[in-house]
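[1] the amino acid sequence is not available; the structure is as follows:
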């Protein structure tokens, strides 16, 4: 009898799951139909009313690693929805801005587009009461969504129109993301801070783990901090410098320990085209930090017969001194590289390809265009198989076996 009840339970559970999927599909079809027919009232009634439903309609399914039904057309639906809210007869639907934003979690594409649209609507229509009328718990949830992007920007106009309680909430949120000058020397400033990444290893080889903090790529600042740790898990700032990212040039890829030596190595790469990497080797010496050498890696040209140049250039520059960057010895001129650099043949045999994108992922597309349908998101560092490397868009196969196109600037080789 118990076995029968257990089987019956799972059958009912399965039916419920199927019913929920069918209900979701029907609602999306109703929304789509009302959008295409421009039936305003039906469209407003069918538009998602919570963040979960919004994400299930326009977002990205992280579990299945696939787009939701209206992912590609999300911006059109969002624009149409906000345009209807501007009509006086539809003002009652403005509360959905809050119901969608509440419990919202930042993501790219449709989520970010809705977030920006919501903030702009509130500012344009002077609808700050939508937030000011909330209790602090709900306001915190909504404002966390509005200010929860990886690089939150302080909006003086928006902030000015919030009441005092809501201003306090915003200040606390921003203080967790934007370091103040007086906190620059404190490691806790950079923990859980979306503007920075942290590497943990024993820099000075004293048996205690240390912390190296750096701005992420494409940030306005290019700071790098080294904190020595102690056995009490406290951290002391011992070096403040740059992460060697360049405006319009190479950007930081990561930071690595130096095998069997004190110090660390900063690796940068050129993100848009070609192959150009730099490895900066920095070692502690007494109370100074020495840029010992830079290893430059580049190709002779883009042909099949191209060779790789690996140029180890001595520096011996104290980076704690002023104007130290002016003393850097650059890569040898092209006509000198055959003599001064190590040369490797650019053989395609056994070449390993992987994705490298500062966003943390790149899009696998159906055709050779940035507006083509997205088939899958591929995480940075994930290995792929290149089926055709002609042109700007490479035909590749993912580890799941999906084939599609990725722009060559997002594909690197080992």
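    Yes, it's here. A quick note: this is a predicted structure, and the numbers were derived from the prediction, not measured.

[2] going by C-alpha atoms from here, please, whenever you check contacts or count neighbours.
    Noted.

[3] so residue 278 is in contact with residue 269, correct?
    Yes. Between residue 278 and residue 269 there is a contact under C-alpha atoms under 8 Å: 6.5 Å.

[4] the two - which one has more neighbours?
    Comparing residue 278 with residue 269 by other C-alpha atoms under 10 Å, the one with more neighbours is residue 278, at 25 against 20.

[5] element containing that one, please.
    Following DSSP states H and E, one finds residue 278 within strand 276-285.

[6] so for that strand, what gets flagged as buried?
    Neighbour counts over strand 276-285 (16 or more other C-alpha atoms under 10 Å) mark 276, 277, 278, 279, 280, 281, 282, 283, 284 as buried.

[7] so after the longest helix that the chain contains, what's the next helix or strand?
    Using DSSP state H to define each element, the chain has its longest helix at helix 2-37. Per DSSP H and E, the first helix or strand lying C-terminal to helix 2-37 is helix 40-46.

[8] list the buried ones in that next one?
    43, 44, 46.

[9] so what does the strand holding residue 278 touch, helix or strand wise?
    In terms of contacts (3 or more C-alpha pairs under 8 Å, 6 or more residues apart in numbering; DSSP states H and E), strand 276-285 is packed against strand 264-269, strand 288-299.

[10] looking at these, spot the one closest to residue 240.
    strand 288-299 (10.2 Å; C-alpha to C-alpha).

[11] put this next to the first one:
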């Protein structure tokens, strides 16, 4: 790995850069109308891409791993503390349908990409299995499918870079779509409209109006963060316990893989545990001020880290065709998601979140919903998107075996 101005082990400086840039992105979003339209999430992501691609910060660091393992799980319950549980099941059923339809887009995109590029990319049958699994359930499936096949490490490394850059580009595209007037004419967007209607002062940006100043005490902050950490720790231990005792993998039955994927997954257990707590102690959680703001701030830190690994020079040097391969899959997934969403009268928010959950996994889809202010969709997309962990590996295995037989 090439030398950078800030070294990977300079933890305090890297934490400082990530947190400062997340803070700047939020400030710009609430201060300037152009930044409010672009959104703080994109500003955070693009700024991080610039810092990593110009050699200021490294592409990999334990600091970034800590954001994934600590900051993201902590943000999820904080954002769910004020969710209306009564609306969860209705939203989940609709999202489940469009999520499954969106996964058809991933399969179709992989087939088109494979037959277009099979004479130009080595090991494309295995890579097709890896990418189709990844773009049905997110990065969790990438690791699982990479271990499944005996693909050369250099090819896998190039695929990781292509996937990271494609994910960064996808986030930018998804963030911008709701602002396109032509698309807004074709699809209902109730959650976007709800956020827009919260703007009551013409002198304020949309983001500033949505995140109005609230009364918050030290006790609110202590209980919000403390409760979130408690839920994260308990859910992690529960998931680890069940993952250890339930057989999973190639030699396990479909039922065991399904069961392990549901109760052995930290994020799904965390979401379920948070919903149970909300149902049992509604007055406690409704009295906590500031949890939404703290969670959203943590999500902006996450968006900074999402942009860091997207190395443009590295993908140009190693495997530009792999980026094209990933691009074909993602574009067809998004287009078919929009087509299916129109046919089944889905909202724009549901369509975009389903596509995001397929390509990037439930965690990134929840972050997208949070960044856009679609609070009622955070819980449902976490629940529905987790199914991609299971579905993706089966689809990926099927496609890899099929393509391997015709190469």
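    In hand now; what should we look at? The structure presented is a predicted model; accordingly, all values stated were derived computationally and were not measured.

[12] need the TM-score from the superposition.
    Once superposed, chain against chain, the TM-score is 0.19 (TM-score structural alignment, normalised by the length of structure 2); 128 aligned residues with a C-alpha RMSD of 7.2 Å.

[13] quick revisit: the longest helix of structure 1 - contacts with which helices or strands?
    Counting contacts by 3+ C-alpha pairs under 8 Å, 6+ apart, helix 2-37 of structure 1 is packed against helix 40-46.

[14] between the helix or strand containing residue 238 of structure 1 and strand 288-299, how big is the angle?
    Assigned by DSSP H and E, residue 238 of structure 1 falls within strand 235-242. Compare the direction of strand 235-242 of structure 1 with that of strand 288-299 by axes from the mean of the first three to the mean of the last three C-alpha atoms, to 10 degrees and you get 50 degrees.

[15] quick check: angle from strand 235-242 of structure 1 to strand 276-285?
    Using the same axes, to 10 degrees: strand 235-242 of structure 1 against strand 276-285 is 140 degrees.

[16] after strand 235-242 of structure 1, which helix or strand is next?
    According to DSSP H and E, the helix or strand after strand 235-242 of structure 1 is strand 251-257.

[17] the inter-axis angle of that next one versus strand 264-269?
    Using the same axes, to 10 degrees: strand 251-257 of structure 1 against strand 264-269 is 150 degrees.

[18] next, the buried residues of strand 251-257 of structure 1.
    Per 16+ other C-alpha under 10 Å, strand 251-257 of structure 1 contains these buried residues: 251, 252, 253, 254, 255, 256, 257.

[19] mind giving me the packing neighbours of that strand?
    strand 196-201, strand 264-269.

[20] let me know the angle separating the first one from strand 264-269.
    Read it as strand 196-201 of structure 1. Going by the same axes, to 10 degrees, strand 196-201 of structure 1 makes 140 degrees with strand 264-269.

[21] who are the packing partners of strand 196-201 of structure 1?
    strand 210-215, strand 251-257.

[22] what angle sits between it and strand 210-215?
    Between strand 196-201 of structure 1 and strand 210-215, the angle comes out at 160 degrees (the same axes, to 10 degrees).

[23] against residue 63 of structure 2, how distant is residue 394 of structure 2?
    Distance of residue 394 of structure 2 to residue 63 of structure 2, given as C-alpha to C-alpha, to the nearest Å: 33 Å.

[24] just residue 383 of structure 2 next, same as before
    In terms of C-alpha to C-alpha, residue 383 of structure 2 sits 28 Å off from residue 63 of structure 2.

[25] ok, those two, which is more surrounded?
    Neighbour count, other C-alpha under 10 Å: between residue 383 of structure 2 and residue 63, residue 383 has more, with 22 against 19.

[26] residue 270 is in contact with the more buried one, correct?
    No. Counting by C-alpha under 8 Å, residue 383 of structure 2 does not reach residue 270; the two are 10.2 Å apart.

[27] quick one: contacts for the spatially most central residue of structure 2?
    In structure 2, the residue lying closest to the centroid (C-alpha atoms, centre = their mean) is residue 364, at 1.1 Å. Under the criterion of C-alpha atoms under 8 Å, 6 or more residues apart in numbering, the neighbours of residue 364 of structure 2 are 356, 357.
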